[in-house]
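> what follows is a protein structure lacking sequence information:
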């Protein structure tokens, strides 16, 4: 994204975002304005009708003329209603199209953002931008823009008609409402910051609820309900205060406008009575002005409501555009190098990595070479950089120095999608979506047969269990199907087997299973790793005794490397780690 010294405002961005719909919106707004103008012709005609009736009381009422005016009023009010209805239909259609585009763009944006963005953002806050904030913008566009145009047209039109009818009474009405505009401007300025904090706290509270819900078993196990409730109450209290202040300040607008409107109504009645007594105006003019004053004061409360809604939309729009304008992963459309099927040779050459915004490197100067088909175990204390190293290999994170090669091809010259095709992964945190067991196993792959699926599940010891389920492999995984942590892990391992990629990444893949299941999985893994380069991140050192090479990481550097027996013979850091685990196990 290109940086600008002066970023355009939220409404400027929103206008640009909706530019394809602007011609249609203008038609809708012109329809609203035209309908309002037609409505304003009513009082003038009613004034004539009133004068015809009052003058005809003594001499006889001209019923044909009264009927003619009445028929004209029915026509203009009918046309006005049709135009207003058209405006409503057009704005509803445009709003839904804009909301749909927002949701689509946000969805596509999620796939273009780097992993680092999600590491510093809560899931609930992102979901709040996609749902709450987009809905707020949609409601404002649908309800407030048309209302604002109608109200402004009614306001300006009534001033014009009042000046045309009698300037003295018009000035009286205008002066009485100037105070209202002043108060409204002050309130709008004060309330905007509270509308902004309202949307922010809404995102934070969604993030907190999502976090506590997904980890509710841990919360209960540690009796942390009170602590979590306290954090929720703080957020809820802040949200309540922000909403209260925003709504209170904006809610003051209507009572103030009603008071000012009624004050103008009284002033016009008094001045009108004086002018009529002096013979300067007819009774029909007073009747017309009664309606004009209502048309003049009514928009003030509508403008106040529309302003409140548009302030919420502005705050929501700011959050949505912040997400849409977040820095994306670099564009790789120009890359032409393609790795069809890697043999599995991997080389790390002076690899360095530090997280954005920090000077402390996680990987300092890492170099090693892995031959095709080798099983590489990566061990070390927490924070040594084991998972980071794998994330760099699969380009979930970008290198800050050095290079990684797959089959002598630098990964920086390959697209991320091409790199991901070379890997199958089994992570410590299992991920299954709501769908059938078959869909979870095949996941975004083609050419997988039922026999392939069954063979993979037999390899991990899950086939018999799946057959006992009501629908077998077509059983939908949801809250009603209780899978153990081990069974979920077995499914993800079977999924990795079915991908059949040349390089395998296992991140503590057997950490959630019992000893018997671990033995089954370990045997399946041994078959899976045949002929494949495998990177195994392990905390239980007993699971990696048969690794070709064990890399011992500490503080981002390779402290030791070699086979299990070689490293034990050295009696160094690995031996210390292994013996400490063995002592704990015994």
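Now that the structure is in, tell me what you want to look at. Note that this is a predicted model, so its numbers are computed, not measured. Residues are numbered from 1 along each chain as shown.
> please count neighbours and contacts with C-alpha atoms only from this point.
Will do.
> I'd guess residue 405 is in a helix, am I close?
No - read with DSSP: H, G, I helix; E, B strand; the rest coil, residue 405 is strand and lies in no helix.
> next up, the contacts around it.
345, 346, 347, 348, 411 (Cα atoms under 8 Å, 6 or more residues apart in numbering).
> distance of residue 578 from residue 482?
For residue 578, the distance to residue 482 (Cα to Cα, to the nearest Å) stands at 36 Å.
> ok, residue 444 next?
Residue 444 is 24 Å from residue 482, where distance means Cα to Cα.
> same check, this time on residue 455
According to Cα to Cα, residue 455 and residue 482 sit 23 Å apart.
> tell me which of those two has more neighbours.
With neighbours defined as other Cα atoms under 10 Å, residue 455 and residue 482 compare such that residue 455 has more, 17 against 10.
> put this beside the first:
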């Protein structure tokens, strides 16, 4: 099920949000009462200086009301802050669980087109960015509205001229702020781009500094970082200059000193004109000073609110991604043969990557896919485990369309090992056991032995309990053998293999090849071949070009046909004559 409405974000904390709103309004209104009490006490006590009697009962009533309002204001602020932070924690947990559930439902191809950093941004950065909305912004906004409204209502009820004077700074902000924020949308976008560029250049420079120093290219590598820094500084400097005057004006208008000068000037004029007494202007002076402070606090939260709004849009777009479809009437495979029936596929719905591809992979055979970069061989292989769904035709296992299999059954039938090794910061035992969480320790060890990684694991002090990144560090080839052990433990009858030795070091290649031989035994194997000498014994080789199968046959048949594969083989022999295993070049 997909989630289309962003309002669902707050469904788990909707009751808490109502409580936060109520407490914030009551607390903000109560915080004004003590200032009103000061004015009323002044009205009661100041006449005593001229000998008039004091209404003690009324004075004590005002004091009691002020103290009670202060207690209410502090209590509401405390409870509102407590509830808002508890609600924020609940929302973050709810969203992270929802993200994980949605990630589990997305097609595997979605992950292949994105880095782990983009997924981490969703789970961590974007969810955390919503903290400001729930934990702080509701209180800030309601305070910024309630305090001025309550103050102005009282002022208009007691001395409307001072109420008008108190509005002058707010009207000044209302005029200047739009001028200051003119074109801000485009500027914020440019700021984000400059920040991302600087971040990317910094990471690239730091990660590659050892290599570039070794080869004497430090200046060239540093240039991109330096240029990105200059662009960022230039942009920020230019934007600051453009908004400096308006920003300074807004700060001056919102300053308590400015508000005090305006209020005192208005009060002095009213008293001198005989329109008010000194006690009449006191409410305006006391309450008018507190009107601009909430707006200043709200303005300071603008960047946090913008980040939260961006995070909300990103999460909305993520939850709108359609999950991989599940069959209404799921079926079960009978056999391990794989068939491609007139398959066509495109990533964007317009530009086809595969065109009417047809192929059959018999149980217990090895089918190799070869072709130049961009020929479609990786896409072809990834259709079997439903990294993507075909636009036309079908991919079938045991006579059943993969779209008619539940995901659990599909991954029980199909195992895959690709070049981009994925290991977790967990024990080696748990890394291997990922494919079968209920596997015994003996079964894990057996898979590791077959994958040629058992002896290496035992060299760690904690052996299989060693945690990657803490107690254990593996080379690329060693990590690849851990993923092969994982695939062996799954024991799936169909295997999709992106030749794992393509970038392996010479010491690891032999061990990986031996492990792969064990893995491929008695399985239907579809292998993407980069090193042609590794597939000379394949049962069939499919040669792809521009998304079409242009040749098929055994190695000997294709070489004898003197076609595209024969030319690829001759070129491969020429380029790798010194490194080919004995007999492979014959």
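Arrived safely. What you are looking at is a predicted structure, and each value in this text was computed from that prediction instead of being measured.
> what would the contacts of residue 405 of the first structure look like in TSV with secondary structure?
Putting the contacts of residue 405 of the first structure into TSV (three-state DSSP) gives the following:
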residue	secondary structure
345	coil
346	strand
347	strand
348	strand
411	helix
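> list buried members of the residues you listed by neighbour count.
345, 346, 347, 348, 411 (16 or more other Cα atoms under 10 Å).
> of these, which is the nearest to residue 184 of the first structure?
Nearest to residue 184 of the first structure among these is residue 411, at 59.4 Å by Cα to Cα.
> aligned partner of that closest one in the second structure?
Per TM-score structural alignment, the equivalent position to residue 411 of the first structure in the second structure is residue 402.
> my understanding was that that match contacts residue 410; is that so?
Yes - using Cα atoms under 8 Å, residue 402 of the second structure is in contact with residue 410, at 7.0 Å.
> mutual contacts of these two, please.
With Cα under 8 Å, 6+ apart as the test, residue 402 of the second structure and residue 410 both reach residue 385.
> which residues in the stretch 301-450 of the second structure form strands?
Per DSSP state E, counting those that start in this stretch, the stretch 301-450 of the second structure carries strands over the ranges 338-346, 352-361, 366-370, 392-397, 400-401, 414-417.
> residue in the first structure paired with residue 23 of the second structure?
Per TM-score structural alignment, residue 23 of the second structure is aligned with residue 31.
> name the nearest residue to the match of residue 411 of the first structure, sequence neighbours excluded.
residue 396 (5.5 Å; Cα to Cα, 6 or more residues apart in numbering).
> ditto for residue 379 of the first structure
Nearest to residue 379 of the first structure is residue 552, by Cα to Cα, 6+ apart, at 5.1 Å.
> mind listing what residue 575 of the first structure touches?
567, 568, 569.
> aligned partner of residue 194 of the first structure in the second structure?
So residue 194 of the first structure corresponds to residue 187, using TM-score structural alignment.
> look up how far residue 302 of the second structure lies from residue 146 of the second structure.
19 Å.
> same check on residue 373 of the second structure?
As defined by Cα to Cα, residue 373 of the second structure lies at a distance of 47 Å from residue 302 of the second structure.
> what's the neighbour count on residue 116 of the second structure?
10.
> let me fix that: residue 147 of the first structure
Residue 147 of the first structure has 21 nearby residues by other Cα under 10 Å.
> and residue 551 of the first structure, by the same measure?
The number of residues near residue 551 of the first structure, taken as other Cα under 10 Å, comes to 23.
> before we move on, what about residue 215 of the second structure?
8.
> what about residue 470 of the second structure, which SS state?
coil.
> which helix or which strand is home to the counterpart of residue 291 of the first structure in the second structure?
Using TM-score structural alignment, the partner of residue 291 of the first structure in the second structure is residue 286. Residue 286 of the second structure belongs to helix 278-288 when elements are defined using DSSP states H and E.
> ok, average deviation of whichever helix or strand comes after that helix from the first structure?
Sequence-wise, the next helix or strand downstream of helix 278-288 of the second structure (DSSP H and E) is helix 293-300. Following superposition, helix 293-300 of the second structure is found to deviate from the first structure by 3.0 Å on average (mean Cα distance after the TM-score superposition for the first structure).
> elements contacting the lengthiest helix in the first structure?
Longest helix in the first structure, counting residues (DSSP state H): helix 63-112. For helix 63-112 of the first structure, the packing partners by 3 or more Cα pairs under 8 Å, 6 or more residues apart in numbering; DSSP states H and E come out as helix 22-59, helix 134-139, helix 145-165, helix 283-324.
> what's the closest of these to residue 185 of the first structure?
It is, among those and with distance given as Cα to Cα, helix 283-324, at 9.7 Å.
> starting at the chain centroid, how far to that closest one?
29 Å (Cα atoms, centre = their mean, to the nearest Å).
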